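J.: Following is a predicted model, sequence given first.
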Amino acid sequence: QGGMVLSLTATIDNYLADVPADKKQITIHHLLSNSSGLPTNPPSMSFYDVIDSGIYTRQVLQLPLVAAPGERYHYSNLGYYLLAQLIEMASGQNWEAYIQQHILLPAGLTATGYRLADIPQHRLAINYGADPNWLQRAFRLQAKSRSVGDSLQHLRQQPGKRWFEGGGGFVSTAQDMQAWYLAMQAGQILTAASWQLMFTPHIAENTEKGSYYGYGWAIDKQHGFNRINHTGSNGYSYATFDYYPEVGLFIFTASNDIDNYPHPLLTEIKPSVLETVVAKDLAEP
């Protein structure tokens, strides 16, 4: 999209130099579908460590694979880091600037991004997490959540490129997520063929649960309906995005306190929301 020339079937050694032999068969399709065999995250690094992209890309390519390319699903933020590097090489733009210009802003997402220099600091939600003392750790007592700052404070403290760019780290709003849902529902921004490829179950995540992975989206069935979904977390904040295309339902949730983990509650609420929407549709003439 956007005038770039990147082939889904092309191997990464067409774009990157000095690719080791065990990774020469990794394609862009493998990176998008999390079937490249690359590890999930780098060892001994936080999400927000500053990197030199040239040096770091070479380090990523030297990491041992967890599986042969295309052999099986393995979630890899490192794979999406490499995708961001390929976008920069093909477009000649900074990755975030490219995404803003060609995807986010055309879809109406005005408060979504990695840096968001124009967003006032008071609009950024504070993250919370437990900080147990020795007594609480010894007796397994629940620690009180404490503020750990907002999701962009690391950029103010130390500007620079992060390895996690490409794999996550965006901040956003419920309004912007609704705008993205509407763009998905209307088939905007991308071609119809691109949307179809994105939502195609390319590789099994969990065969017992019937879950698969497309391009950047998990795909499964919930209560008999197809669901396109993803979750995200920086270790403190947590978000979920669920899209049910057959009934035109979109559910977005966000929490900024990881100690009050919302997943159990969401597991109870989401089926009720889906049943309510379906019942309403059936009742309407």
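T.: Received the coordinates, thanks.

J.: When you work out contacts or count neighbours from here on, use the C-alpha atoms and nothing else.
T.: OK.

J.: For burial, what's the neighbour tally of the spatially closest residue to V247 that is not a sequence neighbour?
T.: Of all residues not flanking V247 in the chain, V278 sits nearest, at 6.9 Å (CA to CA, 6 or more residues apart in numbering). V278 has 15 neighbours, counted by other CA atoms under 10 Å.

J.: ranges for the helices of the chain?
T.: Ranges of helices within the chain are 28-32, 53-62, 77-91, 95-99, 134-138, 153-157, 174-186, 192-198, 263-283, based on DSSP state H.

J.: Please identify the most buried of those helices.
T.: Neighbour counts (mean count of other CA atoms under 10 Å) averaged over each of the helices of the chain peak at helix 28-32, with a mean of 23.

J.: Number of residues surrounding the nearest residue to Q25 once chain neighbours are set aside?
T.: In space, and not counting its chain neighbours, Q25 is closest to T11: 5.7 Å by CA to CA, 6+ apart. T11 is flanked by 17 other residues according to other CA under 10 Å.

J.: show me what contacts T11?
T.: K24, Q25, I26, T27, I28 (CA atoms under 8 Å, 6 or more residues apart in numbering).

J.: and if we set it to 6 Å?
T.: T11 is in contact with Q25, I26, T27, counting by CA atoms under 6 Å, 6 or more residues apart in numbering.

J.: Touching, the last one and A10? I think so.
T.: Yes. Using CA atoms under 6 Å as the test, T27 is close enough to A10 to be in contact (5.3 Å).

J.: Any idea which residue is closest to the centre of the protein?
T.: With distances taken as CA atoms, centre = their mean, G168 lies nearest the centre of the chain, 4.9 Å away.

J.: now it: how far from L83?
T.: 12 Å (CA to CA, to the nearest Å).

J.: what's the answer for T231, then?
T.: T231 is 19 Å from L83, by CA to CA.

J.: quick revisit: for A107, find the nearest of the helices of the chain.
T.: helix 174-186 (6.1 Å; CA to CA).

J.: Which residues does that closest one contact?
T.: Residues contacting helix 174-186 (CA under 6 Å, 6+ apart): L109.

J.: And here is the other one:
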Amino acid sequence: MRLHYLLISILFVFFSCSNDDEAGTKNNNEELKKELQQLLDAATTTNQFPGLSLSVITGNDSFTLSSGYAALPSAKINENNLCYMQSISKTFTAAAILKLTGEGKINLNATINNYLPESITNAIANGSTTKVRHLLNMTSGLPDYIEHPDFFNDIVTNPLPFDSQAILGYVYNRPAHFTPGTNYHYANINYHLLALIIEEVTGQNHNNYIKDNVIAPSGLKRTFYIPQSGLTAPLAGTTSCYIADNGSFTDISELQFGTVMSFIGDDGIVATTTDIAAFYNALLNKKTILPTALLNEMMIFTNFNGQPEYGLGLYRFKTSSGKTAIGHDGSGAGAATEAFYFPDSKTTIVLATNVGTLTDEEKAEAFRNLRNAIFSAIIK
């Protein structure tokens, strides 16, 4: 009898502790969400950002928060709005290239003149010595199209979108920054060329390959790659886009759409932050998008003194608290994004806004500061 009561007492204590733990986790999660919502609201109500969307996946929860407007002055942003993901698109392009590597159609260590026509490789610096891997990890030494002195004037004075040849024209016959593989230089043109390689080896529009072989198998329902899609206007639910202008915001949605439609491979994804968090969680935590060997290739990071650590379509850096983050960011005329996975805590964080940071360093710094505050709140 004594044993009977003892067992009942032990079970009572066990289940009481379990319920307390669950209640504590729930309370902690609710407190975290409240803290994060306050950070977002403070950033939009002070007119730093028109709209913000934040998605988080932790070991025991996933949620999306939003603040501000998808379209000024009154259309509130919500978890279903599509945000321009800018250079986060590079991770999708890299995944497509690695899938083709797994199929035996691409050799990462082959030079790009094995895949691209001479009309391209003879006109770009390092065209016969740059390897596919050099494009992927930003060590090709190629000049970028945005470095051309005419580029920014051209995109605001000419009809958009530009075709591929127009973009390539900004790097043709321009000198390389260095010999391939000897240094790091972030250049969007690397991923433009990767999109063309996808088309050469598959015989199909690279849009279709990314859509059918990366987006669809990942189970992403609100993620779209729009260059070469035939769209003539943004998809329904896409946020309007702005630039900061003396304390207010100027709508540049038409320019934003036109530029993103022009930039193949290095840009092009519009999605909910919820979907993008699911993508990076599947890629880096669940490891269901690429086979282990190919994911390992993706995670080989450059290590040039004083330069960012860049893998194949992924950044790696340490936060101010010493936590490792892996993912990508993006900056455009009318949008900005951050998407990072923290392997120590298996946490994924995606933040997006609909104001440009590409040519506005003050806004870029404000967005980084908000990102860092969110990281500090979540990653202990």
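T.: Received it, and whenever you're ready, just let me know what you need. Owing to the predicted nature of the structure, the values given are computational and were not obtained by experimental measurement.

J.: Would you pull the TM-score for this pair?
T.: Taking TM-score structural alignment, normalised by the length of the first structure as the basis, the two superposed chains have a TM-score of 0.79; 257 aligned residues with a CA RMSD of 2.9 Å.

J.: Going C-terminal from the biggest helix by length in the second structure, what's the next secondary structure element?
T.: For the second structure, the longest helix by residue count, based on DSSP H, is helix 2-45. Next helix or strand after helix 2-45 of the second structure toward the C-terminus (DSSP states H and E): strand 51-57.

J.: tell me what that next one is packed against?
T.: Packing contacts for strand 51-57 of the second structure, counted by 3 or more CA pairs under 6 Å, 6 or more residues apart in numbering; DSSP states H and E, involve strand 62-71, strand 347-353.

J.: Could you pull out the strands in the stretch 101-250 of the first structure for me?
T.: Remark: strands assigned in the stretch 101-250 of the first structure by DSSP state E, counting those that start in this stretch are 126-130, 145-150, 203-206, 211-213, 218-222, 225-233, 238-244, 249-255.

J.: So for the longest one, what gets flagged as buried?
T.: Along strand 225-233 of the first structure, the positions that meet the burial threshold by neighbour count (16 or more other CA atoms under 10 Å) are R227, I228, N229, H230.

J.: now that strand against strand 249-255, angle please.
T.: With axes from the mean of the first three to the mean of the last three CA atoms, to 10 degrees applied, the angle from strand 225-233 of the first structure to strand 249-255 works out at 20 degrees.

J.: What residues in the second structure pair up with strand 225-233 of the first structure?
T.: The alignment of strand 225-233 of the first structure onto the second structure (TM-score structural alignment) covers residues 323-331.

J.: The residue nearest to the centre of the first structure corresponds to which position in the second structure?
T.: Using TM-score structural alignment, G168 of the first structure pairs with D267 in the second structure.

J.: same check, this time on Y15 of the first structure
T.: So, by TM-score structural alignment, Y15 of the first structure is matched to Y115.

J.: burial count for its match?
T.: Neighbours of Y115 of the second structure (other CA under 10 Å): 20.

J.: Quick check: it vs E199 of the second structure, distance?
T.: The value you get for Y115 of the second structure to E199 of the second structure, if CA to CA is used, is 10 Å.

J.: same question, D266 of the second structure
T.: The value you get for D266 of the second structure to E199 of the second structure, if CA to CA is used, is 15 Å.

J.: can you check S67 of the second structure too?
T.: If you go by CA to CA, the gap between S67 of the second structure and E199 of the second structure works out to 39 Å.

J.: Please apply the same query to P234 of the second structure.
T.: For P234 of the second structure, the distance to E199 of the second structure - CA to CA - is 24 Å.

J.: Next: S262 of the second structure.
T.: Distance of S262 of the second structure to E199 of the second structure, given as CA to CA: 16 Å.

J.: picking up where we left off before, for the match of Y15 of the first structure, give me its contacts.
T.: Y115 of the second structure neighbours (CA under 6 Å, 6+ apart): I197.

J.: 10 Å instead?
T.: Neighbour list for Y115 of the second structure: K105, I106, N107, T121, V132, L194, L196, I197, I198, E199, E200, V201 [criterion: CA atoms under 10 Å, 6 or more residues apart in numbering].

J.: Then F375 of the second structure?
T.: By CA under 10 Å, 6+ apart, the contact set of F375 of the second structure is L36, T319, S320, S321, K323, A325, F340, F342, I349, N369.

J.: can you pick the most crowded of those residues?
T.: I349 (30 neighbours).

J.: That residue touches N372, doesn't it?
T.: No. Between I349 of the second structure and N372 there is no contact under CA atoms under 10 Å: 11.0 Å.

J.: what's the overlap in contacts for these two?
T.: Joint contacts of I349 of the second structure and N372 (CA under 10 Å, 6+ apart) are I378.

J.: Tell me the buried residues in stretch 15-35 of the first structure?
T.: For stretch 15-35 of the first structure, by 16+ other CA under 10 Å, it's 16, 19, 23-35.

J.: Quick one: end-to-end distance for that stretch.
T.: Stretch 15-35 of the first structure: ends 19 Å apart by CA to CA.

J.: And for stretch 179-197 of the first structure?
T.: Stretch 179-197 of the first structure: ends 21 Å apart by CA to CA.

J.: and if you look at stretch 314-326 of the second structure?
T.: With CA to CA as the measure, stretch 314-326 of the second structure spans 7 Å from end to end.

J.: same deal with stretch 160-168 of the first structure?
T.: 16 Å.
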